[in-house]
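Asks: Based on what follows, work out the 3D shape:
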Amino acid sequence: MTLIALGLNHLTAPVSLREQVAFDTESSSAALLSLRGEPGVEEAMILSTCNRTELYVSVATGAEGVPQAWLSRHHHLTPGRLEEFLYRHDEDAAVRHMFRVATGLDSMVLGEPQILGQVKDAYQLARDAQALRAPMERLMQHTFAVAKRVRTDTRIGAHTVSVAFTAVRLAEQVFADLRDASVLLIGAGDTIELAARHLVDKQVRRLIVANRTLENAQELASRHGGYAISLNDLPQHLADADVVISSTASRLPVVTHDMVEKAIAARRRKPMFMVDIAVPRDIESSVGELDDVFLYGIDDLRQVIDDNRRSREAAASEATAIIDLQVERYMAWRRALTLRNPAVDLRLHAEAYRNEVLEKARAMIARGKSPDEALAFLANTLTNKLLHHPSARLREAALSGDMDLLHAAGRLYGIAEKPEVSEE
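Replies: Below is the predicted model:
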């Protein structure tokens, strides 16, 4: 069985392709069942975020190409479409990649903490779909322990610049003082929550939260002094926004070219700054072609984030050392699964002897022998049978001077070696 990590991310593929292979929460469960049902696939987990889509699978020998073929087929892509954008890691490299992802070392924002929650969500979905067995269950528990240790033992998360913070920082470059700006947030997830906190710190003039589920929008807005609208009301409120930050799980754009064109006209050409940090994208890409609209996508934020990356590179080196050690520990456990456990064979061997001698002792009692005589036979015969082969091997070892075997036998049977007594 081979462990494989297969996927694409913000470093290997453009957002236009990442959104084609993204999975939302609703589709992930069905996708897991489909992937787990492929020939040779023993375990499966799908991790899909705005920056990556990855499959973690354990496959039988000969089925190593199944996950990639399934990914293309599932998303109705032409054969070979993903070839140049995919990366694949096998066995210990797959384990190392998982550890790096969960600790934020592979993120656009080095050390960002949100990815660990997304990994935990992916794990829970895979558990609910019964797509995991002991090896990957152990891997995920090991992953969470490694992530916790990296957070505790290094400064990888110190002064982390999140995508949400970067979006707000860009908005400040357009509007020198956000206290004069009206901001529209679309979505109600963690990224939008973080953006709302940063905006409140900047004392924005007005905060609007739009979401498909109005109750979720109201809950978030009430925490940050804003007011809520449903997505259906978005066209009527878009012209009020100087800044728009959007991050939903919608498969289709929620802000169209026509909506923004009408909003700009209503604003009398007053500029609008828009940040789309969703994958698939929430705002139609053609919106960026409109005059007086400044549209940034998730990939456009990379330069701003890279400027802050260097301060955490030393901590990343420390985290890598921790990961290297933990990879070897997990792989040692995984390799042990493929070895036949001699303790199991020894117990089966002993139980077979016991059953054989026990039947003979019962037969003696049935023939009229006393219980004491049968018990004595049972004890003596069982002892002789269990110790015959070890005793013979140890006699040979003593004659040949095989001290390694003699010492190993002492440790195996828990027999303390007696110190030699010198004659005076």
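
Asks: Please make it C-alpha for all contacts and neighbour counts, starting now.
Replies: Noted.

Asks: secondary structure class for Val357?
Replies: Here Val357 is helix, with the state taken from DSSP: H, G, I helix; E, B strand; the rest coil.

Asks: And the residue lying closest to it once chain neighbours are set aside, which helix or strand is it part of?
Replies: Once flanking residues are discounted, Val357 sits nearest to Leu378: 6.1 Å by CA to CA, 6 or more residues apart in numbering. For Leu378, the enclosing helix or strand under DSSP states H and E is helix 371-400.

Asks: Any buried residues in the helix or strand following that helix, and which?
Replies: Using DSSP H and E, the helix or strand that follows helix 371-400 in sequence is helix 403-413. Using 16 or more other CA atoms under 10 Å as the test for burial, helix 403-413 gives Leu406.

Asks: Next, the structure of the following sequence, for comparison with the previous one:
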Amino acid sequence: MNRSAAEVGAAAPSARLATVVLLTTAVQTIGSWAVLSFPALAPEIGGSLAIAPVLVGSLISLVYGVAMLLSLVAGQTLRRYGACRQSQAALVAFALACGSAASGSLPGLVLAGLLLGIGYGLINPATSHLLARVAPPERRNIVFSLKQTGVPLGGVLAGLATPALALAFGWQAAVGGLALISLLLAAALIPSRPALDDDREPAAPVLRRPLAGLSLVLRLAPLRWLSIAVFFLSAVQLCLSAYLVVFLVEEGGLSLVAAGALLAATQAAGFSGRLLWGWLADRIGDGNGVMLGLAGVMLLASVATALVTPAWPLIGVYALFLVFGITAIGWNGVFMAEVARLAPRGEVGNATAGALVPTFGGVLFGPSFFALAYAAIGSYAMTFGGLALAALAAGLSLVVGRRASLR
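Replies: The predicted structure is shown next:
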């Protein structure tokens, strides 16, 4: 049976949407996989380079610090060169980073951290710009959430595939293989570039207004308060991921294997949450409200964590941290969709770049503040309880931003 012209016309945007979602999710997954592979390989790399594994794990701070700085101009570069080309540049940076690390030298590892930060700072503004062009408003949250599942998916690959490859072929071959995958995806984007970058402005300045994205976010009250909220939400998210295992082993009475399994389950809950909360935000048409509710649950989960003792039944511990994970690790897609909704027309990339500055700031400073608080308090449980203050600050910021958007 022949399809009507209307059906054909409706199919084309759907196919374009599916293609863009697939490509942007793949880019996000590769970026997360590349960045998180180094902490996952810390014991192997540390032994090979004769340095403490904790120093390899701390490479993540360098990555996010560089990414935060690059976010200041990433909105301008995508306007000039195109979001698809910027995604390719990020993939090439990931490939060069992995190749640099595979050289097996300490300077090569440091250079890898710099290159990973460059790549990670480029991808979110570019992928958000691409999605904003094709996502229907009524499906914006689930579309952005689908793309953001690439972060925990990359984490799963980093935690499972990369160590397995390192044991089989050596850690240098493992990261070298990841470099090859990054280059192959960059090459796969070439046919799509003319269509995806048809809105680029070749004469657009890059360094004339390096703070354009951040200025945009600070100027518009709803975006400003959303970004402040996400600073605190990012801090909670990273503290949960960074300190959960040591808390459960030191004060929760779990073995290292059991604590690691619970961390994996928490990450899986976050993966599911990104889809669930994106669907819910579209269903009720209120991304801010969903994020506000998540902040409230995070507050309660933080307080409950302060009460965890070895006497707790394992099922109770699992239930608590699955709830904690599905909220603290599940909000990112809705946040990206909210930035796209609040940004002025044609400024999604710039707004995303600006909003990522406080996001990466929370990633950088949250775990450091947690460590300082633990040193003063002497209890992981009570320090986790203190994260309730960060969740409260996020909730209050969302309320203020909500009121500002209604004016």
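
Asks: what's the TM-score here?
Replies: TM-score for the superposed chains, counting by TM-score structural alignment, normalised by the length of structure 2: 0.24, backed by 143 aligned residues with a CA RMSD of 6.2 Å.

Asks: these two touch, right, the residue nearest to Val357 of structure 1 and Glu359?
Replies: No: at 9.4 Å, Leu378 of structure 1 does not count as touching Glu359 under the criterion of CA atoms under 8 Å.

Asks: Going by how many neighbours each has, rank these two and give me the top one.
Replies: Between Leu378 of structure 1 and Glu359, counting by other CA atoms under 10 Å, Leu378 is the more crowded of the two (19 against 11).

Asks: Please name the residues that touch the more buried one.
Replies: Val357, Leu358, Ala361 (CA atoms under 8 Å, 6 or more residues apart in numbering).

Asks: In PyMOL, how would I select the buried members of those?
Replies: To isolate the buried members of those in PyMOL, using 16+ other CA under 10 Å:
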select buried, resi 357+358+361
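
Asks: What segments of the stretch 201-350 of structure 2 are helices?
Replies: 212-219, 221-250, 256-284, 287-305, 314-328, 332-342, 348-377 (DSSP state H, counting those that start in this stretch).

Asks: Figure out how far the fifth one is from the centre of its chain.
Replies: The chain centroid and the centroid of helix 314-328 of structure 2 are separated by 20 Å under CA atoms, centre = their mean, to the nearest Å.

Asks: now the angle between helix 256-284 and it, please.
Replies: 50 degrees (axes from the mean of the first three to the mean of the last three CA atoms, to 10 degrees).

Asks: Kindly spell out which helices and strands sit in contact with helix 314-328 of structure 2.
Replies: In this structure, helix 314-328 of structure 2 makes packing contacts with helix 221-250, helix 256-284, helix 287-305, judged by 3 or more CA pairs under 8 Å, 6 or more residues apart in numbering; DSSP states H and E.

Asks: Which one of the ones you listed lies nearest to Ser61 of structure 2?
Replies: helix 221-250 (11.5 Å; CA to CA).

Asks: remind me, longest helix of structure 2?
Replies: Among the segments of structure 2 that qualify as a helix by DSSP state H, the longest is helix 5-40.

Asks: what packs against it?
Replies: helix 53-57, helix 59-81, helix 83-101, helix 106-134, helix 140-148, helix 150-169, helix 171-188.

Asks: which parts of the first one are buried?
Replies: Read it as helix 53-57 of structure 2. Counting neighbours by 16+ other CA under 10 Å, helix 53-57 of structure 2 gives Pro53, Val56, Gly57 as buried.

Asks: My guess is Ile186 of structure 1 contacts Leu234. True?
Replies: No: between Ile186 of structure 1 and Leu234 there is no contact under CA under 8 Å: 9.1 Å.

Asks: Could you name every residue contacting both of these two?
Replies: Ala210.

Asks: These two - which one has more neighbours?
Replies: Ile186 (27 against 18).

Asks: Can you report how many residues neighbour Ala381 of structure 2?
Replies: Neighbour count for Ala381 of structure 2, taken as other CA under 10 Å: 24.

Asks: can I assume it is in contact with Val303?
Replies: No: look at Ala381 of structure 2 against Val303 with CA under 8 Å: they stay out of range, at 9.0 Å.

Asks: Distance of the residue lying closest to Leu358 of structure 1 once chain neighbours are set aside relative to Arg354 of structure 1?
Replies: Once flanking residues are discounted, Leu358 of structure 1 sits nearest to Leu378: 6.6 Å by CA to CA, 6+ apart. Separation of Leu378 of structure 1 from Arg354 of structure 1 (CA to CA, to the nearest Å): 9 Å.

Asks: give me every residue that touches Gln114 of structure 1.
Replies: Neighbours of Gln114 of structure 1 in contact, by CA under 8 Å, 6+ apart: Asp190.

Asks: Next, count neighbours for Ala340 of structure 2.
Replies: Around Ala340 of structure 2 there are 28 residues (other CA under 10 Å).

Asks: still on that earlier bit, of all the helices and strands packed on helix 5-40 of structure 2, which one comes closest to Ala42 of structure 2?
Replies: Counting by CA to CA, Ala42 of structure 2 lies closest to helix 53-57 out of those; the figure is 4.9 Å.

Asks: who does that closest one touch, helix- and strand-wise?
Replies: In terms of contacts (3+ CA pairs under 8 Å, 6+ apart), helix 53-57 of structure 2 is packed against helix 5-40, helix 42-49.

Asks: counting contacts, what elements does the last one pack onto?
Replies: Translated: helix 42-49 of structure 2. Using 3+ CA pairs under 8 Å, 6+ apart: helix 42-49 of structure 2 touches helix 53-57.

Asks: what does the helix it packs on rub up against?
Replies: Outside helix 53-57 of structure 2, the residues within contact range by CA under 8 Å, 6+ apart are Phe38, Pro39, Ala40, Ala42, Pro43, Glu44, Ile45, Gly46, Gly47.

Asks: thinking again about what came up before, could you dump the helices of the stretch 201-350 of structure 2 to JSON lines with distance to Tyr64 of structure 2?
Replies: Output for these, formatted as JSON lines (distance: least, CA to CA, whole Å):
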{"stretch": "helix 212-219", "distance to Tyr64 of structure 2": "17"}
{"stretch": "helix 221-250", "distance to Tyr64 of structure 2": "12"}
{"stretch": "helix 256-284", "distance to Tyr64 of structure 2": "20"}
{"stretch": "helix 287-305", "distance to Tyr64 of structure 2": "23"}
{"stretch": "helix 314-328", "distance to Tyr64 of structure 2": "19"}
{"stretch": "helix 332-342", "distance to Tyr64 of structure 2": "16"}
{"stretch": "helix 348-377", "distance to Tyr64 of structure 2": "6"}
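
Asks: Nearest to Val156 of structure 2 among the ones you listed would be which one?
Replies: helix 256-284 (8.2 Å).

Asks: Now that closest one: buried residues?
Replies: So helix 256-284 of structure 2, judged by 16+ other CA under 10 Å, has buried residues 259-260, 262-282.
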